[in-house]
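K.L.:
missing the sequence, but the structure's below:
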């Protein structure tokens, strides 16, 4: 991936637009990370208004988006959901046809849906808008609980910060976990958030939020090579296993077992990129036990073998270390 076009239209959300600029538009060559040819485009070049009352002068029309490796669709205002600019729809359809990436943030998913490319696919948007998307586009399998969804080379994300999660997810696939970690460190955000937006729908904060599980989670990350049972983690948290599992799900939006499985995969990615260790050693360090179990889980989650991942993303010795 070398070229990125971000489509903005009248009434776009500036924060979500800024997420795309931060993820793909900054010069990170000093960190050993490739730069993208990032351009902001719009159907009618000139002054484009934001939903907050100020405007942006956009010089580029949609021509660049027809050849970009990634097309980012910024959020569009509610009043345009049923009348999306056909010129934008054509760009999105063309991107899918030529197997380019398409990534929408928040209500930008409605523009992608209007292009017809999400029919029969999974997708998401902000949980406040998911019911509307289900009614407007019944052929789409809308998941209101997740931060983002990738179906093929189309990524749709939930509101605001979830767009950043989606961008980092794509950067991990294109640049590798280590580069994505470096970018996340520059942004001062976690490189990977587990869970989903379901935890925000009913109540924004978990019960007994003062009893933080962060120390237990940090300890688990430092001991991934151990047999980390729920009973062991609950003991460190001075809770019963049942209470710990319930609290962990409330805090992290996922089960302890699912969180640990994902963290082990992320650790394996780092070791494949940074070390020359064999698969058996990496499997032991990550808590998978054997190379066979590592291969099975790695391929299931990432869609390629550990060996293929290492061949694609192995870092040179002089590459900067991630946090």
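P.N.:
Yep, that arrived. These figures come from a predicted structure and were not determined experimentally.
K.L.:
alpha carbons only for contacts and neighbour counts from here, please
P.N.:
OK.
K.L.:
check which element follows the longest helix anywhere in the chain along the chain.
P.N.:
Criterion DSSP state H: the longest helix present in the chain is helix 256-274. Later in the chain than helix 256-274, the nearest helix or strand by DSSP states H and E is helix 279-286.
K.L.:
how about the very next helix or strand once past that next one: buried residues?
P.N.:
Later in the chain than helix 279-286, the nearest helix or strand by DSSP H and E is helix 291-302. Within helix 291-302, the residues scored as buried using 16 or more other CA atoms under 10 Å are 291, 294-295, 297-299.
K.L.:
dropping in the other structure now:
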């Protein structure tokens, strides 16, 4: 590791909280980032900066949702010294965050830790403790609406790969835990150390773009299906007239009533919804076909490549050509 940083003599204690049906990569991904930092620094003649440990309310063999087994230590006493608590997610989190004993342990452990981080849906466990109340946070894009609905005191952000609000960090879906671990590493040991680990793992030090680039669904209607038929019609008529008068007519409503009800139900305006439908269609075409960007812009109703480019930047934070480079056919 070039320009190896000076490491504190006592390694930082890092605990990964796991549970039955945990998402394997939520644990293994961040764990490997920190383990790689240990190895590279030891090769440079320096002490390992991290003491890594997986703990669980069900100690011993834990079967992950992928079917692979992890070996975990029992939960330590919550008052033991700790640098960082990292909470994994996965389908098992829905049981874990409703278990008062686990939630209480996380809350007490967080008081001792210098910082607390959640990976993917692990944010639900943090939320259940109240630690996220009044803070910005994120989780997997498919569960952002659930997190916001169940814990309205949280300012849920849908697009970031990870969010840091004071000593509390939350990350988006699964592999975003690796991005967050690299950011943690950079905060602890500097950018050179994070870059060395990223090179070793063959990945970005800081991944460009947000998780909107990976979202497969628009979720315009949420739990209300009122405008589902309209959305289906919009997708079939991308090159047609999708102005408010045409949409209101298709919905069999007056324009004023349509605009009011649409915003109440979907949380966005008809114009923004049309833009999102067109961006989603173009996103799929870029990743699944070899059509030119010009042809895709025309087929999706943008009218010009420049109009599509502006929409992509606004919604996905990346231009169409860059999106295609990351998600080639």
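P.N.:
Received it, and whenever you're ready, just let me know what you need. Source: prediction; values computed, not measured.
K.L.:
on that earlier part again, tell me what the longest helix of the first structure is packed against?
P.N.:
helix 177-187, helix 241-252, helix 279-286, helix 306-313 (3 or more CA pairs under 8 Å, 6 or more residues apart in numbering; DSSP states H and E).
K.L.:
now these as CSV including distance to residue 123 of the first structure and mean neighbour count?
P.N.:
Below are those laid out as CSV (distance: least, CA to CA, whole Å; neighbours: other CA atoms under 10 Å):
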stretch, distance to residue 123 of the first structure, mean neighbour count
helix 177-187, 23, 21
helix 241-252, 22, 18
helix 279-286, 31, 20
helix 306-313, 26, 16
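K.L.:
so which of the ones you listed is nearest residue 45 of the first structure?
P.N.:
With distances scored as CA to CA, the stretch of these nearest to residue 45 of the first structure is helix 177-187 (29.9 Å).
K.L.:
ok, the residue mapped onto residue 176 of the second structure from the first structure - contacts?
P.N.:
The alignment partner of residue 176 of the second structure in the first structure, by TM-score structural alignment, is residue 162. By CA atoms under 8 Å, 6 or more residues apart in numbering, the contact set of residue 162 of the first structure is 105, 147-148.
K.L.:
so which strand or helix has residue 162 of the first structure?
P.N.:
helix 161-175.
K.L.:
tell me the angle that helix makes with helix 256-274.
P.N.:
If you take axes from the mean of the first three to the mean of the last three CA atoms, to 10 degrees, helix 161-175 of the first structure sits at 40 degrees to helix 256-274.
K.L.:
centre of the chain to helix 161-175 of the first structure, how far?
P.N.:
With CA atoms, centre = their mean, to the nearest Å as the basis, helix 161-175 of the first structure stands 4 Å off its chain's centre.
K.L.:
just give me the neighbour total for the aligned residue in the second structure for residue 7 of the first structure.
P.N.:
Alignment note (TM-score structural alignment): residue 7 of the first structure maps to residue 17 of the second structure. For residue 17 of the second structure, the count of nearby residues is 25 (other CA atoms under 10 Å).
K.L.:
the one 3 residues further on too?
P.N.:
A total of 22 residues lie near residue 20 of the second structure under the criterion other CA under 10 Å.
K.L.:
over to residue 138 of the second structure?
P.N.:
Residue 138 of the second structure: 30 neighbours (other CA under 10 Å).
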